[in-house]
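*Asks:* got a predicted structure here, sequence first:
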Amino acid sequence: MPEPLNVDEFEAAARARLTEPVYDYYAGGAEDEVTVRENRAAFQRIGLRYRVLVDVSERDTTSSILGTPLSFPVILAPTALHRMAHAEGEAATARAAAAAGVLMTLSSISSTPMEDVAAAAPGGAKWFQLYHYSNREISEELISRAHVAGYEAIVLTADAPLLGRRERDLRHPFAIPDGIEAVHFKIRPRTSGVNDSPLSDFLNQPSINWTDLEWVHAASPLPVLVKGIVRADDAKRALDEGCAGIWVSNHGGRQLDTSIPTASALPEIVAAAEGRVPVIVDGGIRRGTDILKALAMGATAAAIGRPQLWGLAVGGQVGVEKVLELLREELSLAMALAGCRTIGEIDASLIA
């Protein structure tokens, strides 16, 4: 098979290597998967008003977020169970992120202990994603472990009081392969497409509310970002609660189907943030032009979820590095063609 030229070709190559249930677990969304498709389509519908006659012979893609330097403004979003894609799992992903100069967000549903992931890439920047659990001892332990292991922030997922109905997982049904587990819970889920697994006992927390965010703030010595925001009023409330950042996300279309695509939600969240904290956006980002559009609409960084898994499945650490380098090169070229020499020159005037 020839070397993939873009993220879609990495996905096709990954699909050929993964079992159908594992591929569908990674790729699938809720119900009719309208939001999965719309996340991508919303970015594609945005037109770019490029500048001309700008000397772009030298370009600088570097940026930073919460004091962490980035080789380009991309973050690896939290995604579950990387060892289903490659034997080295999250450790390989962490090494790739460090080599590429980007930040990795480790999922609570990791198949590699957070300490091992940190040790695999000691120089890499890492955040830890947290689901909040009714048993606060679990949350407190995970926050403490992340702090001790050198993670630099906690990302609280706020859009998953219950798991969405993921029909691909129900159809097969999906089961985690032998020898792999959600190591932070020391249990092995039966399925993830319906709320009947031991892990869902932890993830299904319909009572989660703003007081739980207050508790996470109090329990965490690290900055806390909130992930899953698509409304300005929720963004303002999160800021009032002292959050260090807003992550615009609809969980990759895996929760409430027909929810607003993130590209459509982003402008009002940026306006609500008023420059007080960084704003991250994920969902459907597959091209350097998508990153350019996200930045032009005011995002501090774009986050990618599934693309890192496709790279991991195709080539382990090297595969993830190739995906990241591909996106960096695409962004650099898009900047040149749009008349931007630095990330700071990307602004709202580019958006049609």
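*Replies:* Arrived safely. Numbers count the residues shown, from 1 in each chain.
*Asks:* C-alpha from now on. contacts and neighbour counts both.
*Replies:* OK.
*Asks:* what ranges does the protein have for its strands?
*Replies:* Using DSSP state E, the strands of the chain run over residues 63-65, 68-70, 74-76, 103-106, 126-130, 154-157, 224-229, 245-248, 279-281, 301-304.
*Asks:* this is the comparison structure:
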Amino acid sequence: MGDGGGLATAPDPAAVGRGAAQACCLDDYERFAADVLPTPVRDFVAGGSGTETTLRDNRAALDSVHLTPRVMAGVEAADPSTRLVNTAAAMPVAVAPMAYQRLLHPDGELMLARAAASAGIPYVISTLSSYPLEEIAGAAPTWFQLYWLRDRAVVESLAERAAAAGCSALMVTVDVPVMGRRLRDVRNAFALPADVVAANLATKVHQAHTAVPGLSAVAAHTASAFSPTVSWADLEWLGARSDLPLVVKGILDPRDARRAVEVGATGIVVSNHGGRQLDGAVPSVDALPAVVDAVGNSAQLLLDSGIRSGTDVLRALALGASGVLVGRPLLWALSLGACDQALDLLRTEVSDAMMLAGCADVAAAARLDTRRACG
């Protein structure tokens, strides 16, 4: 893929094949992806901000949630199907918005979106996708994720393009006034290769492709393109100009959740951006119960950050979420050309977890009791 942080050489097909064939859980894809990806790309995907405290704590917090299964429920087969926002979903999962997926595989977003379509779940297109949103929307049921840009006309244009392309929801990410300082990228002087671009933006920002020692070129790109002053008034302005359901991503405080509902949000994603923004922020799963209490049935809640298994999906449902967003594990699978396999595996895990907990459907999962581990 040329200079910068991209793939300097094609991955070894044997290593790709071994990884795809041997994966037994979502975490396995990360381990096998390490054999096919260069270190800067691995670090770009895996890394968090600062000392990566929140990145680690997301997993620890999820692991501390213990479920109390029900028995003798008379369930022959669990049905994990549901609706997320306004979209039918074969399981309570959507593919999280993730930038520059051509870093992982030449087919990038197109491959992962097609896998989502095959799995029967929504795919969220990133503003910073490396294929145009219109091409991706043609491959799968999609939502569009919007970063607030300095040029409001471009914001409005992206929302209009998303609607015209058939996206069924607009997800606005609100936790990136500036990009968190991601030290792995700084140490690697991470930059995008020339053939991986922000395909939805008419003006390609050259900073993203220029490696500078001690700096992240992607962070420089973000600083030049994103507006740090996005406000609730901006969301109201957008809601008045788009007929798509509005989903607000990046909420942790229940006061912000209530405000999001007031400005018209149909959905809220409880998220700390996978530990990539404020280091030391509360783990998303720890923030979820208070947001559930604050919002009630006023908006649908999704949990993001750290989801790695069907058990994690069940934990989210039991704590009051309607579903989850899954991110990094699917990028690792993408690097191996194994997106379909990874989503099939996740569906199996979700169904198995529901059966073991005595849950015939997602409504039963929402009634499970939970306990937090001591210590």
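*Replies:* That came through fine. None of the values given here were measured: they were computed from a predicted structure.
*Asks:* same list (the strands of structure 1) but as JSON lines, adding mean neighbour count.
*Replies:* Shown next, in JSON lines, are the strands of structure 1 (neighbours: other C-alpha atoms under 10 Å):
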{"stretch": "strand 63-65", "mean neighbour count": "18"}
{"stretch": "strand 68-70", "mean neighbour count": "16"}
{"stretch": "strand 74-76", "mean neighbour count": "26"}
{"stretch": "strand 103-106", "mean neighbour count": "26"}
{"stretch": "strand 126-130", "mean neighbour count": "26"}
{"stretch": "strand 154-157", "mean neighbour count": "24"}
{"stretch": "strand 224-229", "mean neighbour count": "24"}
{"stretch": "strand 245-248", "mean neighbour count": "28"}
{"stretch": "strand 279-281", "mean neighbour count": "28"}
{"stretch": "strand 301-304", "mean neighbour count": "24"}
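*Asks:* these: which one's closest to His86 of structure 1?
*Replies:* Comparison of these against His86 of structure 1 by C-alpha to C-alpha identifies strand 103-106 as nearest, at 15.8 Å.
*Asks:* other residues contacting that closest one?
*Replies:* Applying C-alpha atoms under 8 Å, 6 or more residues apart in numbering, the contact partners of strand 103-106 of structure 1 are 70, 74-79, 90, 94, 97, 114, 124-129.
*Asks:* redo the strands of structure 1 as JSON lines? Include distance to Val314 of structure 1.
*Replies:* Shown next, in JSON lines, are the strands of structure 1 (distance: least, C-alpha to C-alpha, whole Å):
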{"stretch": "strand 63-65", "distance to Val314 of structure 1": "28"}
{"stretch": "strand 68-70", "distance to Val314 of structure 1": "24"}
{"stretch": "strand 74-76", "distance to Val314 of structure 1": "17"}
{"stretch": "strand 103-106", "distance to Val314 of structure 1": "19"}
{"stretch": "strand 126-130", "distance to Val314 of structure 1": "23"}
{"stretch": "strand 154-157", "distance to Val314 of structure 1": "28"}
{"stretch": "strand 224-229", "distance to Val314 of structure 1": "28"}
{"stretch": "strand 245-248", "distance to Val314 of structure 1": "28"}
{"stretch": "strand 279-281", "distance to Val314 of structure 1": "25"}
{"stretch": "strand 301-304", "distance to Val314 of structure 1": "16"}
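*Asks:* mind checking those for the one nearest to Arg37 of structure 1?
*Replies:* Among these, strand 301-304 sits nearest to Arg37 of structure 1 (C-alpha to C-alpha), with 15.1 Å.
*Asks:* what residue lies at the spatial centre of structure 1?
*Replies:* Ala77 (1.8 Å; C-alpha atoms, centre = their mean).
*Asks:* for Asn86 of structure 2, grab the count of nearby residues.
*Replies:* 12 (other C-alpha atoms under 10 Å).
*Asks:* mind checking what the residue nearest to the centre of structure 1 lines up with in structure 2?
*Replies:* In structure 2, Ala77 of structure 1 lines up with Ala96, judged by TM-score structural alignment.
*Asks:* could you do Ala96 of structure 1 as well?
*Replies:* For Ala96 of structure 1, the aligned position in structure 2 is Ala115, judged by TM-score structural alignment.
*Asks:* confirm for me that Asp344 of structure 2 is in contact with Ala119.
*Replies:* Yes. Counting by C-alpha atoms under 8 Å, Asp344 of structure 2 touches Ala119, with 6.9 Å between them.
*Asks:* these two: who's more crowded?
*Replies:* The residue with more neighbours, out of Asp344 of structure 2 and Ala119, is Ala119; 21 against 16, by other C-alpha under 10 Å.
*Asks:* setting aside sequence neighbours, what's the nearest residue to Gly166 of structure 2?
*Replies:* Among residues not flanking Gly166 of structure 2 along the chain, Ala137 sits closest, at 6.6 Å (C-alpha to C-alpha, 6 or more residues apart in numbering).
*Asks:* shouldn't the one you found be in contact with Ala165?
*Replies:* Yes. Checked against C-alpha under 8 Å, the pair Ala137 of structure 2 and Ala165 is within contact range at 6.1 Å.
*Asks:* these two - which one has more neighbours?
*Replies:* Each of Ala137 of structure 2 and Ala165 has its neighbours counted (other C-alpha under 10 Å); Ala137 has more, 25 against 17.
*Asks:* need the counterpart of the more buried one in structure 1.
*Replies:* By TM-score structural alignment, Ala137 of structure 2 lines up with Ala118.
*Asks:* distance check, that match against Val148 of structure 1.
*Replies:* 10 Å (C-alpha to C-alpha, to the nearest Å).
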